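Engineer: below is the sequence, then the predicted model.
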Amino acid sequence: MAFNVSQLVGHGSNMTLITLQGFRWVGKYKYVYFFMLLFAYIFVMLSDLVVLYLISSQSSLHHQPMFIFIAALLLNSMVGSSTILPKLLMDILSVTEPTISPSMCISQAFFIYFIGTSGFTLLSVMAYDRYVSICRPLQYHTLITMTTVRGMLGGAWLAPACLIGGATLLTSRVPLCKLNMNRLYCNIYSLAKQGCGDILISNIYGMLSTTLCVLLPSLFVFYSYGRILAVCMQSSKVFMGKALQTCLPHLLVFINYFIATSFEVISSRMDANPHSMAPNLVSLIILFPTICNPIIYGFKMKDILRQTYGFSHRAGGCLWRQSGGNGFSLRRHPVPGQGSAANEGSRRELEAWEHDHPPDVESAPATSTSASSASKMPTASANFSDGEEW
């Protein structure tokens, strides 16, 4: 008898259930796997929340495109983990063989594929940001505005949502004949293979979606970092070190996504024995991408904490100075270590000047002296490759 997933959803999905046979390998080690995955889930959620809180709570951070993109990718990681791990944890401890309703299965498949593909589009947006930052620093503020950032984020989420939504809709129209799935969770291709109808259109559409949401963003990432590497090879060692320190976390996350996605695509198209494939699926697709993201971006915690520390101790990075007996004027104060390598000399010169000319709030105002000192004060370039301002 053939069932249609959309028809089953319309009848409340109480007519039948899909059996997930990928848990047969757990056996007596189910408590070990349960606590490993539980620890992974708690770690991912807490670490991502800490980074997101630090970014959102400091105006010096959530106005910088790089940290906005990092926050978006970590938000993706949290949603993806919550889509898979809670159900997986319950299924591991289940006394009977785990089952899932067709409506829940199709929803889970949509979110898994949406989160996975939007990860690639977000990484391509981050690669473009780093490319402009390093290769075209003088045009950074012109090309990467907050309007541009919002548009890129919207496109990075909207395009995968539309494409994956179409693939999910096509799969839900396929008559469902088999109700046993050798998987730990639902995905679109495995669900389509449970059908007894023609899935040629679904396969073609799936290949098109994979090309647009995975292959093209991946090629753009390779191109962007290739151009960055070419610029670094022609620059000083200091510039190369700063560029690599900025780009390395993004590259590691991209490689992590690419390996996990490749393994998922290959394994879903193989009629593999769940006893041997399931541990690899757990470690590569669930544990590695979700745990590695906060660890890798933990390298950026030094920058985040430094800016947070500077913000709290400088009252928003501002310094009050006496101004000609007419009260105080507000001037931006740089946080050491920020800015591009091209502005390092200007920053050091500015810090040396401030060291030799400390503010004297209690001294009598002297307009001529203030004007003379201001004329001697070095100026820093307004073009910063990382979008930060003095």
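Structural biologist: That came through fine. Keep in mind that this is a model prediction, so the values were computed, not measured.
Engineer: all contacts plus neighbour counts: C-alpha atoms, from now on.
Structural biologist: Fine.
Engineer: quick check, residue 55 in contact with residue 71.
Structural biologist: Yes - the criterion here is Cα atoms under 8 Å, and residue 55 meets it with residue 71 at 7.3 Å.
Engineer: could you point out which element follows the longest helix belonging to the chain?
Structural biologist: Criterion DSSP state H: the longest helix present in the chain is helix 102-135. Counting by DSSP states H and E, the next helix or strand C-terminal to helix 102-135 is helix 140-143.
Engineer: that following helix - contacts with which helices or strands?
Structural biologist: Judged by 3 or more Cα pairs under 8 Å, 6 or more residues apart in numbering; DSSP states H and E, the packing partners of helix 140-143 are helix 102-135.
Engineer: now the strands: where do they sit in the stretch 1-150 of the chain?
Structural biologist: 3-4, 18-20, 99-100 (DSSP state E, counting those that start in this stretch).
Engineer: what about residue 329, helix or strand, and which?
Structural biologist: strand 328-332.
Engineer: same question but for residue 254, I mixed them up
Structural biologist: Short version, using DSSP H and E: residue 254 is in helix 237-268.
Engineer: next structured bit after that helix?
Structural biologist: Assigned by DSSP H and E, the successor of helix 237-268 is helix 274-281.
Engineer: report the next helix or strand after that next one in sequence order.
Structural biologist: Following helix 274-281 toward the C-terminus (DSSP H and E): helix 288-296.
Engineer: quick check: buried residues in that next one?
Structural biologist: 289, 290, 291, 292, 293, 294, 295, 296 (16 or more other Cα atoms under 10 Å).
Engineer: spit out the contact partners of the first one.
Structural biologist: In this case it means residue 289. 253, 256, 257, 260 (Cα atoms under 8 Å, 6 or more residues apart in numbering).
Engineer: thought the first one was touching residue 298?
Structural biologist: No - between residue 253 and residue 298 no contact is recorded; they are 11.8 Å apart, counting by Cα under 8 Å.
Engineer: which one of these two has more residues nearby?
Structural biologist: residue 253 (21 against 16; other Cα atoms under 10 Å).
Engineer: what about that one, distance to residue 173?
Structural biologist: 35 Å (Cα to Cα, to the nearest Å).
Engineer: which one is residue 272 nearest to, not counting chain neighbours?
Structural biologist: Spatially, and ignoring its direct neighbours in sequence, residue 272 is nearest to residue 182 (7.9 Å; Cα to Cα, 6 or more residues apart in numbering).
Engineer: near the one you found, how many other residues are there?
Structural biologist: Residue 182 has 21 nearby residues by other Cα under 10 Å.
Engineer: next up, a structure to set beside the first:
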Amino acid sequence: MIVITLSLSIRLTLCGNVLNGVWCRNYLVVKLACSDTTVNYIYGLFGIMLSVGVPLLPIIFSYMKMIKICFSGSKPTRQKAVSTCTPQLVSLINFSFGCFFEVIQSRFDMSSLPSVLSMILSVYFVILQPLLNPIMFGLQMSKIRKTYTHIQIKGVN
């Protein structure tokens, strides 16, 4: 996939050299082109569908099945399922949110957007998503450690 993207980008004739973003993305280079970029657009949409859309569908389907099974159980089972799945769902939503803004920002004209907001959205996917995961799962781990310690103390007495 990278080889195809690179070969499609190398053939372009560029009209400028200033990228409108914090970090270099292929689509920003394509926006600088004076030549025909139709193939790049089509391949870019295909790449997005292949790399984001295809994996996202089975993930959403599996979470729907898990939630359906968990909510058919008892109240403690439902509470445990919700507490277990919540950090994972938050992480998935956060990742999807970052991907969505990355695609929107690169594919559409965002010149009316304030430059500060544009820069924040540009780094959201790179910084905030990896930063939130350890926090979410770290909070859950502290609950697990506290429960384990409580069970261990009860077992000793």
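Structural biologist: Great, that's in hand. Quantities reported herein were computed from a predicted structural model and do not represent experimental measurements.
Engineer: where does the TM-score land?
Structural biologist: For these two chains in superposition, a TM-score of 0.79 is obtained (TM-score structural alignment, normalised by the length of structure 2); 151 aligned residues with a Cα RMSD of 2.8 Å.
Engineer: any idea what the residue nearest to residue 272 of structure 1 aligns with in structure 2?
Structural biologist: Aligned counterpart of residue 182 of structure 1 in structure 2: residue 20 (TM-score structural alignment).
Engineer: that match and residue 29 touch, don't they?
Structural biologist: No - Residue 20 of structure 2 is beyond contact range of residue 29, at 9.5 Å (criterion: Cα under 8 Å).
Engineer: what residue is smack in the middle of structure 2?
Structural biologist: residue 95 (2.2 Å; Cα atoms, centre = their mean).
Engineer: ok, the corresponding residue of structure 1 for that residue to residue 372 of structure 1 distance?
Structural biologist: Matched by TM-score structural alignment, residue 95 of structure 2 corresponds to residue 257 in structure 1. With the distance defined as Cα to Cα, residue 257 of structure 1 ends up 56 Å from residue 372 of structure 1.
Engineer: number of residues surrounding residue 13 of structure 2?
Structural biologist: Neighbour tally, residue 13 of structure 2, other Cα under 10 Å: 14.
Engineer: I should have written residue 297 of structure 1 there, sorry.
Structural biologist: Quick note: residue 297 of structure 1 (other Cα under 10 Å) scores 19 neighbours.
Engineer: counterpart of it over in structure 2?
Structural biologist: Per TM-score structural alignment, residue 297 of structure 1 is aligned with residue 137.
Engineer: now render the strands of the stretch 1-150 of structure 1 as a markdown table, adding mean neighbour count and distance to residue 209 of structure 1.
Structural biologist: Listed next are the strands of the stretch 1-150 of structure 1 as a markdown table, based on neighbours: other Cα atoms under 10 Å; distance: least, Cα to Cα, whole Å:
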| stretch | mean neighbour count | distance to residue 209 of structure 1 |
| --- | --- | --- |
| strand 3-4 | 18 | 23 |
| strand 18-20 | 19 | 26 |
| strand 99-100 | 19 | 26 |
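Engineer: so which of those strands gets nearest residue 195 of structure 1?
Structural biologist: strand 3-4 (8.3 Å; Cα to Cα).
Engineer: that older thread, by contact count, what packs against the helix holding residue 254 of structure 1?
Structural biologist: Short answer (3+ Cα pairs under 8 Å, 6+ apart): helix 237-268 of structure 1 packs on helix 102-135, helix 216-233, helix 288-296.
Engineer: hey, which of the ones you listed is tucked in deepest?
Structural biologist: helix 102-135 (a mean of 23; mean count of other Cα atoms under 10 Å).
Engineer: give me the helices and strands touching it, please.
Structural biologist: helix 5-10, helix 65-92, helix 140-143, helix 146-172, helix 188-193, helix 216-233, helix 237-268.
Engineer: run a quick neighbour tally on the residue nearest to residue 1 of structure 2 when sequence neighbours are not counted.
Structural biologist: For residue 1 of structure 2, ignoring the flanking residues on the chain, the nearest one in space by Cα to Cα, 6+ apart is residue 47 at 7.8 Å. If you count neighbours by other Cα under 10 Å, residue 47 of structure 2 ends up with 14.
Engineer: residue contacts, the counterpart of residue 47 of structure 2 in structure 1?
Structural biologist: Using TM-score structural alignment, the equivalent of residue 47 of structure 2 in structure 1 is residue 209. Shown in contact with residue 209 of structure 1 (Cα under 8 Å, 6+ apart): 163, 164, 167.
Engineer: can you check residue 165 of structure 1 too?
Structural biologist: So residue 165 of structure 1 contacts residue 110 (Cα under 8 Å, 6+ apart).
Engineer: might one say that residue 37 of structure 2 is in contact with residue 28?
Structural biologist: No - if you go by Cα under 8 Å, residue 37 of structure 2 and residue 28 don't touch, sitting 11.9 Å apart.
Engineer: kindly provide the distance from residue 352 of structure 1 to residue 303 of structure 1.
Structural biologist: Distance from residue 352 of structure 1 to residue 303 of structure 1, by Cα to Cα: 22 Å.
Engineer: and the spatially closest residue to residue 181 of structure 1 that is not a sequence neighbour, what does it touch?
Structural biologist: Using Cα to Cα, 6+ apart and skipping the chain neighbours, the partner closest in space to residue 181 of structure 1 is residue 20 (5.1 Å). Neighbour list for residue 20 of structure 1: 97, 98, 99, 100, 180, 181, 182, 183, 184, 185 [criterion: Cα under 8 Å, 6+ apart].
Engineer: and with 10 Å instead?
Structural biologist: If you count contacts by Cα atoms under 10 Å, 6 or more residues apart in numbering, residue 20 of structure 1 has them with 91, 97-100, 179-186, 274.
Engineer: stretch 44-55 of structure 1 corresponds to what range in structure 2?
Structural biologist: Going by TM-score structural alignment: stretch 44-55 of structure 1 matches no residues.
Engineer: identify the residues contacting that stretch?
Structural biologist: Residues contacting stretch 44-55 of structure 1 (Cα under 10 Å, 6+ apart): 38, 42-43, 56-57, 61-64, 67-68, 70-75, 77-79, 81-82, 287, 290-295, 297-298, 300-301, 304-305, 307-308.
Engineer: residue 80 of structure 2 contacts residue 70, correct?
Structural biologist: Yes - using Cα atoms under 10 Å, residue 80 of structure 2 makes contact with residue 70 at a distance of 8.8 Å.
Engineer: mind putting the helices and strands packed on helix 237-268 of structure 1 in CSV, distance to residue 246 of structure 1 included?
Structural biologist: What follows is these, written out as CSV (distance: least, Cα to Cα, whole Å):
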stretch, distance to residue 246 of structure 1
helix 102-135, 8
helix 216-233, 11
helix 288-296, 12
